[in-house]
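Chemist: Just a sequence and a predicted model for now, questions to come.
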Amino acid sequence: MKTFYTSSYIVKKNTSKLLFWTVFIWPITLLMGLEVIITEKDIQTFGLIMKEGLFSIGIPLYALIVVVFFLQMVAREFYIGKSERILEFLIAMSNYKTQFYGRLLGVSMIVLISNLFYAAILIIFKGKSYQIGKLLHQFDFLDTKQLFEFLIALFLFSMFVILFSVLVGIETRDVSKISQHLGSVYLLIISASIINLISNDFIQKKVLLYIPFFNISSIDFQTSLINIVIIFGIDIFTLTLFIIGLQKLFKKRVEIQ
């Protein structure tokens, strides 16, 4: 119960800030601008790009958006310092597991809430806007299986990005340097996408297939069901180990404080 109390406190604390809601202004502004300047040729080109590189381009692009708008918040929620004693007091001096999983659930809920808003914005523009509607219809080539695979891959990639940010927050001794240390997360995302784009078919299917995080954006529409299962299995197992390791590291930092 205290875990959910902690997570609800995290969600309320962040969503009550006006700055949090400003992150929804940029997609609306972008879509309104595209509605005016986009051409039929642009729409066709976009459709071809998405059919060829939805996983290798779309997932890293989304992860970069998450980095820009949310990872400062994620890292700060796991920063162990005097300011966090207020949170510890509010949850009645609960143990480190409650603290850790409450914060992790809280920041994950904030990202989920944001995704739902982004989805709602896209649905509205798809139905109400002429050019943007045609642009978004370029994704109609996805069947149910492909859409399901893409959403799982998006979730796994996002979880890796969030957990790397949690690591930055736990390891950072000076809260003012969080943004500086998040550069490592930016670099990881960019390197994962670049390596997948420049790698040949053999490296993607025989090497990157078994490397967690890097294997997600190597998925394409020709990836076999067996390889999909291997990728998702490896990544889920790695995420589980990652969470357990972060929990122990969090405990160590709490004890030191």
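Modeler: On my side now, so go ahead.

Chemist: When you work out contacts or count neighbours from here on, use the C-alpha atoms and nothing else.
Modeler: Fine.

Chemist: Contact partners for the residue nearest to the spatial centre of the chain?
Modeler: The centroid of the chain falls nearest to residue 158 when counting by C-alpha atoms, centre = their mean (2.6 Å). The contact partners of residue 158, by C-alpha atoms under 8 Å, 6 or more residues apart in numbering, come to 63, 66.

Chemist: so it is in which element?
Modeler: helix 144-171 (DSSP states H and E).

Chemist: Check which residues of that helix are buried.
Modeler: 149-150, 153-154, 156-171 (16 or more other C-alpha atoms under 10 Å).

Chemist: Check stretch 183-191 too.
Modeler: 185, 188-189.

Chemist: export the residues you listed to a markdown table and tack on secondary structure and distance to residue 128?
Modeler: Below are the buried residues of stretch 183-191 laid out as a markdown table (DSSP: H, G, I helix; E, B strand; the rest coil; distance: C-alpha to C-alpha, whole Å):
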| residue | secondary structure | distance to residue 128 |
| --- | --- | --- |
| 185 | helix | 37 |
| 188 | helix | 37 |
| 189 | helix | 34 |
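
Chemist: and which of the residues you listed is nearest to residue 136?
Modeler: residue 189 (25.1 Å; C-alpha to C-alpha).

Chemist: So that closest one versus residue 51, what's the distance?
Modeler: Using C-alpha to C-alpha, to the nearest Å, one obtains 21 Å as the distance from residue 189 to residue 51.

Chemist: dropping in the other structure now:
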Amino acid sequence: MKRPLSLLALATGLLAGCSGPQMACMTPICPVAHWPLNEAPGATTVQDLVASPIFNTGTPKPGPVAAWPGFSGPTSVSGQSGGALYFPGNGDTYVEVPSTPDLNLSYGSLYLEAYVAPVQCGAGAYYPILDKWDLASANGYTLYLEGVGSGQVRVALRLGGGTFTSSQTLPANFQPPSTGTWTSVAVKVDGTSGAFYVNGNPAGTFTAPAGTTANTLPLWIGAVHTAPAGLFHCEIGLDELRVGRVNPIFSGQ
């Protein structure tokens, strides 16, 4: 049975159904990008469904999407909804999305969401979801998972100079290409109020720093520009990755 649509998924669907000029955002979360990650083996682009104001199309690296068990690029596997992409733990396989103004999110208006399927790597592992964080300026954001024990991970957000983690864990048991648990994870920042969600349920809060992303780094899916300190890279499957902003009309600030 499919889970209810998130606010960002609903908003993405509304905007994707429009033609002509971009429809004004009238939902609590305004879509910036949505990568379904359904690409078949051989694909040389990764599609974004949201023109905000342009499509943030990605490029698989170091080569086209590969068929299982190939690793010359992100690997096509079964996902939560249709296909998904699997990223080995080498740090050299990812999707690169060029930097655009709409991906330079305000720290106080940010929403990140994905379906994730991490493998079992144990405590001390990190699993990249998306990254646009610059080490030199400590500016930007990274969404990843962190291993906390046997078969368990938590959600982590690196935002500016701070790192925040969810209070709830989720399973790490993916055995590609098709066996294991897919879990919806999300983080929302509205002003200084930050909150994590796991399968749509609250999973911890935090106080977010002030600031705005101003770097020109490309956004990476499935890898990070700078690894979280003290952690080692592990493998992950990703599906239905979304980026959005908090609509000020609905903001609690």
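Modeler: Okay, I see it. Keep in mind that what you see is a predicted model, and the values were worked out from it rather than measured.

Chemist: Work out the TM-score between the chains.
Modeler: For these two chains in superposition, a TM-score of 0.26 is obtained (TM-score structural alignment, normalised by the length of structure 2); 117 aligned residues with a C-alpha RMSD of 6.3 Å.

Chemist: returning to that earlier point: what's next to whichever helix or strand comes after the helix holding residue 158 of structure 1, contact-wise?
Modeler: Using DSSP H and E, the helix or strand that follows helix 144-171 of structure 1 in sequence is helix 178-181. For helix 178-181 of structure 1, the external contacting residues (C-alpha under 8 Å, 6+ apart) are 72, 75-76, 168-169, 172.

Chemist: Try it again at 10 Å.
Modeler: 71-73, 75-76, 79, 165, 168-169, 171-172 (C-alpha atoms under 10 Å, 6 or more residues apart in numbering).

Chemist: wait, which of the residues you listed is closest to residue 13 of structure 1?
Modeler: Closest approach to residue 13 of structure 1 among these (C-alpha to C-alpha): residue 73, at 10.7 Å.

Chemist: In contact with that closest one, which residues?
Modeler: Taking C-alpha under 10 Å, 6+ apart, we find residue 73 of structure 1 in contact with 14, 20, 67, 107, 110, 165-166, 169, 178.

Chemist: Where does the nearest residue to residue 153 of structure 2 once chain neighbours are set aside sit, in terms of helix or strand?
Modeler: Once flanking residues are discounted, residue 153 of structure 2 sits nearest to residue 147: 4.2 Å by C-alpha to C-alpha, 6 or more residues apart in numbering. Residue 147 of structure 2 belongs to strand 139-149 when assigned by DSSP H and E.

Chemist: Residue 13 of structure 2 now?
Modeler: helix 7-16.

Chemist: Now do that helix: which elements does it pack against?
Modeler: Helix 7-16 of structure 2 sits against strand 29-35, strand 109-118, strand 236-246, with contacts defined as 3 or more C-alpha pairs under 10 Å, 6 or more residues apart in numbering; DSSP states H and E.

Chemist: from the buried residues of stretch 183-191 of structure 1, which is closest to residue 34 of structure 1?
Modeler: For those, the nearest to residue 34 of structure 1 is residue 189 (26.2 Å; C-alpha to C-alpha).

Chemist: How many neighbouring residues does the residue lying closest to that closest one once chain neighbours are set aside have?
Modeler: In space, and not counting its chain neighbours, residue 189 of structure 1 is closest to residue 60: 6.5 Å by C-alpha to C-alpha, 6+ apart. Residue 60 of structure 1 sits with 23 neighbouring residues when counted by other C-alpha atoms under 10 Å.

Chemist: and the gap between residue 60 of structure 1 and residue 195 of structure 1?
Modeler: Counting by C-alpha to C-alpha - residue 60 of structure 1 and residue 195 of structure 1 are separated by 12 Å.

Chemist: so how far is residue 12 of structure 2 from residue 146 of structure 2?
Modeler: As for residue 146 of structure 2, its distance to residue 12 of structure 2 is 28 Å (criterion: C-alpha to C-alpha).

Chemist: Over to residue 169 of structure 2?
Modeler: For residue 169 of structure 2, the distance to residue 12 of structure 2 - C-alpha to C-alpha - is 27 Å.

Chemist: Of those two, which one has the most company?
Modeler: Taking neighbours as other C-alpha under 10 Å, residue 169 of structure 2 and residue 12 compare with residue 12 leading, 24 against 19.

Chemist: Test my guess that the more buried one contacts residue 240.
Modeler: No: the pair residue 12 of structure 2 / residue 240 is not scored as a contact, 11.4 Å apart, by C-alpha atoms under 10 Å.

Chemist: Name the residues contacting each of the two.
Modeler: Both residue 12 of structure 2 and residue 240 are contacted by residue 34, under the criterion C-alpha under 10 Å, 6+ apart.

Chemist: quick revisit: out of the helices and strands packed on helix 7-16 of structure 2, which gets nearest to residue 201 of structure 2?
Modeler: That would be strand 109-118 among the helices and strands packed on helix 7-16 of structure 2, by C-alpha to C-alpha, at 12.8 Å.

Chemist: Packing partners of the following helix or strand past the closest one?
Modeler: Downstream of strand 109-118 of structure 2, the next assigned helix or strand under DSSP H and E is strand 125-134. Other helices and strands packing on strand 125-134 of structure 2, by 3+ C-alpha pairs under 10 Å, 6+ apart, are strand 83-87, strand 94-97, strand 109-118, strand 139-149, strand 152-159, strand 219-221, strand 232-233, strand 236-246.

Chemist: need the ones you listed in CSV with distance to residue 183 of structure 2 and mean neighbour count, can you?
Modeler: Below are those laid out as CSV (distance: least, C-alpha to C-alpha, whole Å; neighbours: other C-alpha atoms under 10 Å):
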stretch, distance to residue 183 of structure 2, mean neighbour count
strand 83-87, 13, 26
strand 94-97, 20, 26
strand 109-118, 5, 26
strand 139-149, 12, 24
strand 152-159, 11, 23
strand 219-221, 17, 26
strand 232-233, 19, 18
strand 236-246, 10, 26
